[in-house]
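Undergrad: this one's sequence-less:
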């Protein structure tokens, strides 16, 4: 395993911690700034929206530069954002720090996945992407619980000081461990070349699958604390430990999903999305059973995150030689899926459908994502068949009009 992947994973760990740890610290932040918890919640929403903006605009602005220095600059932006949060004298200063840090999120993962994929052989690209995203899963498994405990024991600012330190370590790792040269280190053709990737129908279908598939899982997860306490009957003190089980599932799913996607990305995504639908339906039907809920939490994390390496790899695959902006756009799509899933789940609860209704909504959303994936896979297979048909016995491929959907 290239050691540069460890530096990228550490950066992913810090970014994932910044995104999610605030959920456990909202009461302390709200009390410190004397705002309502609903107002404090905008620190989460504002971050998510800034991720989408950064994933598109910052990635587009940086396509002309070499990727390693860009990753370093993005990590500096991340460090500054968390430093501003740690020192924030008021709510709006805190919001500014959150937005600054979030702007680096989408671009870092979008560009970082391209760099990670180019560190390894073509047959190991999805696995390399999975290693980078291991940092994000570790943030959920270990970082969020311990970051929350640190913030509760020593004040919420201490958590953001710790995240700032993690960012500094990741910056040093990127500067010293990530290769400076090598295939794909700089994007050929700049922004114009990167924009050509969006001519591919397969890129757009892949992004839509990301929104729907990941959105279905996140929609169920957003309101999981209510399900666990109000339906499953767990105490509030048990919830953090159950979330660790969910995080263990994330870690396992991310690793196995990356290995499977290296063998056949479309087949893996179809199988995993179908499995996720089944898990969500079973969870919704058996949420009143504590043993079944425990099993469902692990499987929800496992199947939910097993999609991530494959979804990211698929977008890059059909973006041809200009994967950077498409990769960043797909990171933005994950966050659009987060917002969509949370919105749909909130609608079902507001409608009085109960605390299992977000799980049912997630199952329906994921099922729609599976249908889009089946359409995309069928189109890709048709393209492959047409290309093979264009190769005569001499083995020389003939030029032919390209199919309408790439």
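TA: Received it, and whenever you're ready, just let me know what you need. Bear in mind the structure is a predicted one, so any value in this text is a computation, not a measurement.
Undergrad: drop to CA atoms for contacts and neighbour counts, all remaining ones
TA: Will do.
Undergrad: buried ones in the helix or strand where residue 327 lies?
TA: Assessed by DSSP states H and E, residue 327 sits inside helix 323-350. When neighbours are counted by 16 or more other CA atoms under 10 Å, the buried residues of helix 323-350 are found to be 323-342, 344-346, 348.
Undergrad: A further structure is provided below for comparison with the first:
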């Protein structure tokens, strides 16, 4: 891996870890800030909305600034955000700084991918983007379970101090290794073309599927630690190992989903959505049994990330003639789904439903997504629609 790409990977790892590690320490954070666990779940939805809304706005507002300068500024914002979260005296303060960090997160990934593809020859651009995305995957394998373990041993505030140290390493790497870069302005008329392609049914149905996928994933995952403690009966020190298995499943899923997307995209997507709906039913049934629950979480994690690959590939395929806006909406769509999932999960728990009910809602969402995918593919086949040819502005 070229050293400049490693610098971008390290910052992506830091941002990914701080987004998802909250699930591993949620009960401790809730206790420390004197709120209920469901209410603490709004730290997840707030972060997701910060990415989805603030990230694109910040990216648009900084188009005239050197990309290297922006990457440095965003990484500094990450470090300051972790320090602020570690010192937060109450829930409102914690939420405010989580959202501020999330805005930097949302802007970072769009800019980092543009910088990454500019650092390598054209034949290696796909792999350069994969390096940035790998930061998110590795954060689930290493960052989240390690962060949860640190929180379990030394308190949840220590987790954020540890994340600060990772951010400082990423900042030093970006400062030393990323060359000076400039933003590129789009020609007039480009934005209107970008907006028009979002009206294609393949694009908006894929966004619906994306939202359903995130409900199926994040409604249970946001509250995975209390679920494993109270329903499955696992010791708190075993939970980081379960999160590690989930991360391993996510990595296997990324590899599987990419291959299936290149093979037969829509048939693979439809089958995986159906299987995932069934897996979430199994999730509900086996949740009191530790061994079966562990295996189910591994498979569930793999399918979550396997499904994400063809959904993103489909959006990019059908917006190839105007990809910029659609590409920026992909992380926004995922994070709007995460925000909705956290709010729905909190509402269910506060309404008296137990943690075990959470995968049931996910199963319903995935079943509906499977139906949407079937109807979309059938309509596409019936009218003989052909994906657009890529154009370069």
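TA: That came through fine. Quick caveat: nothing in here was measured; it's all calculated off a predicted structure.
Undergrad: quick one: the helix holding residue 327 of structure 1 to chain centroid distance?
TA: Helix 323-350 of structure 1 sits 9 Å away from the centroid of its parent chain (CA atoms, centre = their mean, to the nearest Å).
Undergrad: same deal with stretch 78-89 of structure 1?
TA: For stretch 78-89 of structure 1, the distance to the chain centre is 23 Å (CA atoms, centre = their mean).
Undergrad: next: stretch 371-381 of structure 2.
TA: With CA atoms, centre = their mean, you get 26 Å for stretch 371-381 of structure 2.
Undergrad: mean deviation, that stretch versus structure 1?
TA: The superposed stretch 371-381 of structure 2 is, by mean CA distance after the TM-score superposition for structure 1, a mean 3.5 Å from where its aligned residues fall in structure 1.
Undergrad: run through who's touching that stretch.
TA: Here stretch 371-381 of structure 2 makes contact (CA atoms under 8 Å, 6 or more residues apart in numbering) with 201-202, 205-206, 209, 266, 269-270.
Undergrad: dump the residues you listed to TSV, plus neighbour count and distance to residue 57 of structure 2.
TA: Below are the contacts of stretch 371-381 of structure 2 laid out as TSV (neighbours: other CA atoms under 10 Å; distance: CA to CA, whole Å):
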residue	neighbour count	distance to residue 57 of structure 2
201	15	25
202	23	25
205	20	24
206	23	23
209	27	24
266	18	32
269	26	31
270	19	33
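Undergrad: return the subset of these lying in strands.
TA: Assignment to strands by DSSP state E places none of those there.
Undergrad: got the angle for the helix or strand following the helix holding residue 327 of structure 1 vs helix 323-350?
TA: Scanning forward in sequence from helix 323-350 of structure 1 by DSSP H and E, the next helix or strand is helix 357-389. If you take axes from the mean of the first three to the mean of the last three CA atoms, to 10 degrees, helix 357-389 of structure 1 sits at 150 degrees to helix 323-350.
Undergrad: buried residues in helix 357-389 of structure 1, which are they?
TA: Applying a neighbour-count criterion of 16+ other CA under 10 Å, the buried positions in helix 357-389 of structure 1 are 357-370, 372-374, 376-377, 379-380, 383, 387.
Undergrad: tell me which residue is most central in structure 1.
TA: For structure 1, the residue sitting closest to the mean C-alpha position, by CA atoms, centre = their mean, is residue 334 at 5.3 Å.
Undergrad: show me where the stretch 151-300 of structure 2 has its helices.
TA: 156-177, 190-197, 201-222, 224-227, 239-263, 265-286, 290-317 (DSSP state H, counting those that start in this stretch).
Undergrad: please identify the most buried of the ones you listed.
TA: Mean neighbours per residue, mean count of other CA atoms under 10 Å, is largest over those for helix 201-222, with a mean of 25.
Undergrad: and the residue nearest to the centre of structure 1, how far from residue 251 of structure 1?
TA: Here the criterion is CA to CA, to the nearest Å. By it, residue 334 of structure 1 lies 17 Å from residue 251 of structure 1.
Undergrad: swap in residue 17 of structure 1?
TA: 15 Å.
Undergrad: quick one: the helix holding residue 327 of structure 1 to helix 201-222, angle?
TA: Going by the same axes, to 10 degrees, helix 323-350 of structure 1 makes 40 degrees with helix 201-222.
Undergrad: summarise which helices and strands helix 323-350 of structure 1 is packed against.
TA: helix 37-53, helix 59-61, helix 91-117, helix 190-195, helix 201-222, helix 290-318, helix 357-389 (3 or more CA pairs under 8 Å, 6 or more residues apart in numbering; DSSP states H and E).
Undergrad: excluding its backbone neighbours, what's nearest residue 215 of structure 1?
TA: Spatially, and ignoring its direct neighbours in sequence, residue 215 of structure 1 is nearest to residue 337 (3.8 Å; CA to CA, 6 or more residues apart in numbering).
Undergrad: same check on residue 266 of structure 1?
TA: Leaving aside its sequence neighbours, residue 266 of structure 1 sits nearest to residue 377 (CA to CA, 6+ apart; 6.0 Å).
Undergrad: I figured residue 118 of structure 1 was touching residue 124, is that so?
TA: No - using CA atoms under 8 Å, residue 118 of structure 1 is not in contact with residue 124; the gap is 9.6 Å.
Undergrad: contacting residues for residue 124 of structure 2?
TA: Applying CA under 8 Å, 6+ apart to residue 124 of structure 2 gives the contacts residue 117.
Undergrad: let's see that with 6 Å instead.
TA: Contacts of residue 124 of structure 2 were listed using CA atoms under 6 Å, 6 or more residues apart in numbering, and none were found.
Undergrad: ok, residue 135 of structure 1 next?
TA: For residue 135 of structure 1, the contacting residues are 9-10, 12-13, by CA under 6 Å, 6+ apart.
Undergrad: for the corresponding residue of structure 2 for it, which three-state class applies?
TA: Under the alignment by TM-score structural alignment, residue 135 of structure 1 pairs with residue 135 in structure 2. Here residue 135 of structure 2 is recorded as helix under DSSP: H, G, I helix; E, B strand; the rest coil.
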